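**Q** sequence plus the predicted model coming up.
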Amino acid sequence: MRKLIFLTFLAVINSYSYAQTTYDAAKIPENLTKDAIAVVRNEEQFFDYKSIGSGQVDYKVAITILSKAGDDYAEMAEPYDKFSSIYNIKATLYDATGKKVKEYKSSDVKDQSLISDYSIFEDNRIKLLKFYSTAYPYTIEYSYSQDFKGILSMPSWRAIKGYNISTEKSVYTIQKNPTLALKFLTSKNLKTDSTKVGDKTQYKWSTTNTPAIESEPLSIGLENSVDWVKVSPTQFEYDNTTGNFDTWKNFGAWISKLNENANVLPPATKTQIQSLIKDAKTPKEKMRILYNHLQQNTRYVSVQLGIGGFKPILAEKVAQVNYGDCKALSNYMKALLNEAGIKSNLIVIGNGMPGLNPNYSSMGQANHMILCVPLEKDTTFLECTSQYSPMGFIGYDNSDRNVLMITEDGGKLVHTPIYNAKDNYQVRKTKINFKEDGTADIDIKSAYGNAQFEDNMRMLLIEPVEQRKRINETNGIPGAELISFKFNQADKALPIMTEEINFKSNQLLTQGGDKAFLTLNLINRKESVPAKIENRKTYFAVSFSYQDDDEISYTLPKGYAVEFLPKDITLTSEFGTYTAKFITKDNTITYTRTQTMTAKKFPPEKYNEFVDFNKKIYQADKQKAVLTKTL
């Protein structure tokens, strides 16, 4: 008995020592704490692909939270739906030395709806557990199993979970039966280990001691900087449907099948449509009438119920309830056009995501649906979820990318419109008239196109009180008093808006003896420059290509003449171009400025050159004229 007690005591001590050794924060390598708010100590993900429609994930992770900034990682948040179940959850909290502080019970785990604010029909749920500690560092550990009944996609993997989080060890393993086919896409140089275990094949990807990457300005993500793998079944079975992802054509065939007989309209709606278009002379005019009808009579509501996450609500139903998600509204618009004798195609697209990879068809590369109308002389893409977007304008988050057109013959990759810098314009003309006492009337007229229209469109939709507040918050003119303002979209069919704003100011001239100094770029100055980053890790790009054209004319106060005017400035680089010109004539100074920027993706090593280019613009925008008194 004494021996048994001693052995039990040793087992307890060994278990305690193992926890201390495993999760003792002091033992984290120094290179993993640099720039890190949390460290993944160990992550193990095992996916057993059992059949075309079933699989199981066993997942375990331990994360050391180094500071309060890392508290967002101190949670288990695992989604599931009616085609999967999560069970066997275990969770533990450890202190800085790795000593167990708390072991959580199943009753501590919340099971709640994952319903979105914009979704009224959604069957996604989440198992949620938040870990709390007031002492840092601390470590969380949890594990669970998840069964799937229907597989459209498989777990992906990345060497680090996000910015400012490092990884001590992470392993991802997939096991499959010999009759099943899958495919995977990996980052460059990531090693894939493949082994046989009985009659099954295992694929494994792993990383050790991967340091954190800081969030960097204008970063376009981590994918170009860390190892990753994406995995997809070749054939699939989901909610009583089957298909395969071997090509985009076959992927599109599955979507097409889901939409069979979905665009039949009620008789009353057909009659209404015919009445609306009876006087229209061209297909384009009919499309404009019907798109306007869609915007005025429907609203966007997300629907994510099983196959409803991929199959639209019937057009007949949308006609009755006047709402739907992107799939339903696009399909409804397709039905309206079909009634008008106009052919159209549904488009599967990744809104705000990279374009579809031509060589790797899979679920997860798209999150949205729009509509394409290929007329005889042109092709128009329609964003069917917005009540305000002009017809044919799909926004810069949908532009210039590969998308999947759904045809009767299956899927076909096409490319959405490209909005170049001159399309995404801001054109502004400002007149500034100085009075004898040095005060100035400032009249600003601006026009915004395409992406810059999209950035400013909100001003058309808010109340005057909010418009005034926003103008005052963003105004950078010294001592400016807002007198009047007006926003207008003259043609609702075009992504163009105009803006007229009037100010008064008595602080535009800086006096110095018998001279006055005038900053010539009053309206559209670059006010700051990002700091340089040595050893930058991530690729970068501006949000979209654009061109700003500014012209400011100053009528000088009586008794002043121009003593000094800067020389013209021209800056050229692979990132864009900049020109500033200064002309004086008849007591008037005219300043013109043009800045053009490209949204091309640049590698990390180019970033400091980009900063230098912006610094030159910053300096050029500060140029002053010197005025002298003549009386």
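**A** Cool, the structure landed.
**Q** C-alpha only now, for contacts and for neighbours.
**A** OK.
**Q** buried residues, stretch 476-495. List them.
**A** By 16 or more other Cα atoms under 10 Å, the buried positions in stretch 476-495 come out as Ile477, Ala480, Glu481, Leu482, Phe485, Phe487, Gln489, Ala493, Leu494, Pro495.
**Q** mind listing which of those residues are in helices?
**A** Using DSSP state H, no member of the buried residues of stretch 476-495 falls in helices.
**Q** next, the one to line up against it:
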Amino acid sequence: MRLILTLSLLILFIHTALADETPSSEIINSVSHRQVKDGKLTVSDTLTIQINNRDGDDHAEILIPYSKGDKLSIGDAWIEDMSGNIIRKLKGKEILDRSFISNISLYEDDFVKEFELKHNQYPYKIVYSYKMTFNKFFQIASYDYRNKSRKIRNSTIIVETTEDQPIKYKQKNINNPKIETTAKTIRYIWQFSYDPLKGEVNASINNSKAPLLEIIPLHFTYGVSGSLENWQTFGNWVYRLNAGKDILPESETKKIDELLNGVKNDREKAKILYRYLQDYNRYINVKLNVGGLQTHSAEYVAINRYGDCKALTNYMQAILKYAGIKSYYTLINADDRVEDIDPDFASQAFNHVILTIPFGNDTTFLECTSNNLPFGYIHASIQNRKALLISEKNSRLITTPAQSPKDVLCNRNIITRLNTDNSARTEILITQRGVEYEAANYISTNINKNTVDKYIRNNILEGSFDLINFNFIKASRDSAKIQLQVECKMHSLYKKFGNNISITPYSLKIPYYENADKRIQDVQIDLPQYYEDSLVYEIPNATINKTPPNVQIITPYGHYLLQFEAKDNQFSVYKSILIKAGNYPLAEYGKFHEFIQQLRNLEIKNYYIEVL
């Protein structure tokens, strides 16, 4: 997975709670039979989907993905009315078989069979079945409904195995399976239903009430033989899968020798090689055979100058190894939400690879897919979570550092010169850190005035204004901050009533949270939000006589400080807002919500001053 920094990283993602409205479609019944036998996994699924209105027609388009080497066959499929009368059966020629390549890939071994069963009278039902055989697998089933929006009235999962092919499973919000044992087989049967969840801001993903079930084989062969007995055995399998992929061509070793000539310090060597990686290689996904898990060789990257997260990380590890620096290939789940990793249940819980370099007591983590992040920068998608460090015989879970408030502190220095027509000339210097830095840094590499204008309006400055000029100021490439100079003309910024002036504040966007009596989920905030503003307003032809009272709010969830000063015709405002990262149970949500509401109310409250 590549680190893709876009404006969407600045938007708080909406997560889950119970929905009341009639669903556009729902799964009436789902039966999945999964047989583990002779080293193969055979999946036989039958589903009945009910389409309730036109908005549900998208779910009448059925896609069944598979990979090269898997055997997939589509069984009977038809449309029926609510009385069970068959309206139309699927014909074989209606099934399309095509490549399922993603938009970030050069090539993949993934395919999809798809068909469409739509009707013009609602509601109606779709019934279909398929069978798929996997010759290699290390996962039997994975059901995670934490972000799913479709209702399931009944789902049955049946796993059939033998004593010599044991399985492991983890479940949440699902009843224990019924276990049936015969002379030759063991059958596990789970049943559950699911009511979809509606949006709640920053609902806890780790304490979700949605069903979750993961079933894995204890032993498997996927490329090479492996075991999911624990994290060490799984990590050791990853090591063996990628063994021998670190050989570099002679042309590459000569280049490394040139780059490191005269350099003695290992950290400085690593920094030089990381910049070399960034400057001469790019991210492209290529997935073949076991390519979703197995890396391409370092030689492949050295010749082609591209690779996915696995290949680029393996290449970086290889050039460090040649330079005599030890590093570790490290699996991680890169996402804007921090998902718990169960230390007692090893599985393929990751979607990304980074590199870990121990420098004495200081450990450095490298994101090898980015061309512009600083050396050792821990970005928002990998901070504060468990990762699997891969070693030949001692693979283990580690924890990446968390971004602290000082790491994400964003500053705005704003000078505003009020005009007599209620407009104002405004000069702003913004310093961005943390996730705000990541987005601004990405935008600054592809500067487009419309994109920058939208970014400023959505994330820096509210109200009516005309953007006159802007300029990004980058520090050194190893600095985890970026500055943006903005010049604009504000409209309707203030109103004058005799000797009193009402000034519209430069508000910061504080997320809206549900009222305490409506909330049903715990709160999970993975990143702190920390802002400081220094504002100066120059009032024409006036001397300021009176300013608003200062404000100070300090709680376990963060703080809000607002201080005012006046000198001659200058009105100064200092503001500091901190919303801490944390997990807050529903029992204390009322106090948390009260704090957030205070921030929201203060941020939209006008400043009233008195002038002479």
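**A** On my side now, so go ahead. As the structure is a prediction and not an experimental result, all values here were calculated from the model.
**Q** the longest strand along the first structure packs against which elements?
**A** If you go by DSSP state E, the first structure has its longest strand at strand 38-51. Strand 38-51 of the first structure sits against strand 54-65, strand 165-176, with contacts defined as 3 or more Cα pairs under 8 Å, 6 or more residues apart in numbering; DSSP states H and E.
**Q** in CSV: these, plus mean neighbour count.
**A** Converted to CSV, these look like this (neighbours: other Cα atoms under 10 Å):
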stretch, mean neighbour count
strand 54-65, 22
strand 165-176, 22
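**Q** can I get these in a markdown table with distance to Asp397 of the first structure?
**A** Shown next, in a markdown table, are these (distance: least, Cα to Cα, whole Å):
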| stretch | distance to Asp397 of the first structure |
| --- | --- |
| strand 54-65 | 33 |
| strand 165-176 | 28 |
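**Q** between these, which one is closest to Val303 of the first structure.
**A** strand 54-65 (24.3 Å; Cα to Cα).
**Q** distance from the closest one to the second structure after superposition?
**A** Compared with the second structure after the fit, strand 54-65 of the first structure shows a mean deviation of 1.1 Å (mean Cα distance after the TM-score superposition for the first structure).
**Q** could you tell me where that strand falls in the second structure?
**A** The aligned range for strand 54-65 of the first structure in the second structure is 40-51, by TM-score structural alignment.
**Q** then stretch 124-143 of the first structure?
**A** Stretch 124-143 of the first structure covers residues 110-129 of the second structure once aligned (TM-score structural alignment).
**Q** please identify which of the buried residues of stretch 476-495 of the first structure is nearest to Tyr618 of the first structure.
**A** Distances from Tyr618 of the first structure to these, taken by Cα to Cα, are shortest for Ile477, at 16.5 Å.
**Q** wait, that closest one sits on Ile523?
**A** Yes: using Cα atoms under 8 Å, Ile477 of the first structure is in contact with Ile523, at 7.0 Å.
**Q** quick check, central residue of the first structure?
**A** By Cα atoms, centre = their mean, the mean C-alpha position of the first structure lies nearest to Gly352, the distance being 4.4 Å.
**Q** isn't it up against Asn398?
**A** Yes: counting by Cα under 8 Å, Asn398 is a contact partner of Gly352 of the first structure at 6.4 Å.
**Q** any chance you could map the helices in the stretch 101-250 of the second structure?
**A** 231-241, 250-259 (DSSP state H, counting those that start in this stretch).
**Q** what helices and strands are in contact with the shortest one?
**A** Just to be clear, that refers to helix 250-259 of the second structure. So helix 250-259 of the second structure, by 3+ Cα pairs under 8 Å, 6+ apart, packs with helix 266-280, helix 309-322.
**Q** contacting residues for Leu276 of the first structure?
**A** Residues in contact with Leu276 of the first structure (Cα atoms under 8 Å, 6 or more residues apart in numbering) are Ile289, Leu290.
**Q** now which residue in the second structure aligns to it?
**A** In the second structure, Leu276 of the first structure lands on Leu259 (TM-score structural alignment).
**Q** over to Ala625 of the first structure?
**A** Per TM-score structural alignment, Ala625 of the first structure is aligned with Tyr607.
**Q** is it true that its match touches Tyr506?
**A** No: the pair Tyr607 of the second structure / Tyr506 is not scored as a contact, 10.3 Å apart, by Cα under 8 Å.
**Q** Lys183 of the first structure contacts Gln235, correct?
**A** No: counting by Cα under 8 Å, Lys183 of the first structure stays clear of Gln235, with 10.2 Å between them.
**Q** looking at the two, which is more packed in?
**A** Using other Cα atoms under 10 Å, the more surrounded residue of Lys183 of the first structure and Gln235 is Gln235, with 18 against 14.
**Q** what's the more buried one aligned with over in the second structure?
**A** Match for Gln235 of the first structure (TM-score structural alignment): His219.
**Q** what's the closest non-adjacent residue to its match?
**A** Using Cα to Cα, 6 or more residues apart in numbering and skipping the chain neighbours, the partner closest in space to His219 of the second structure is Ser227 (4.5 Å).
**Q** next one: Lys567 of the first structure
**A** Using Cα to Cα, 6+ apart, the nearest residue to Lys567 of the first structure is Phe582, at 6.9 Å.
**Q** name the residues that touch stretch 524-543 of the first structure?
**A** Applying Cα under 8 Å, 6+ apart, the contact partners of stretch 524-543 of the first structure are 213, 216-222, 224-225, 550, 597-605, 607-608, 611, 614-615, 617-618, 621-622.
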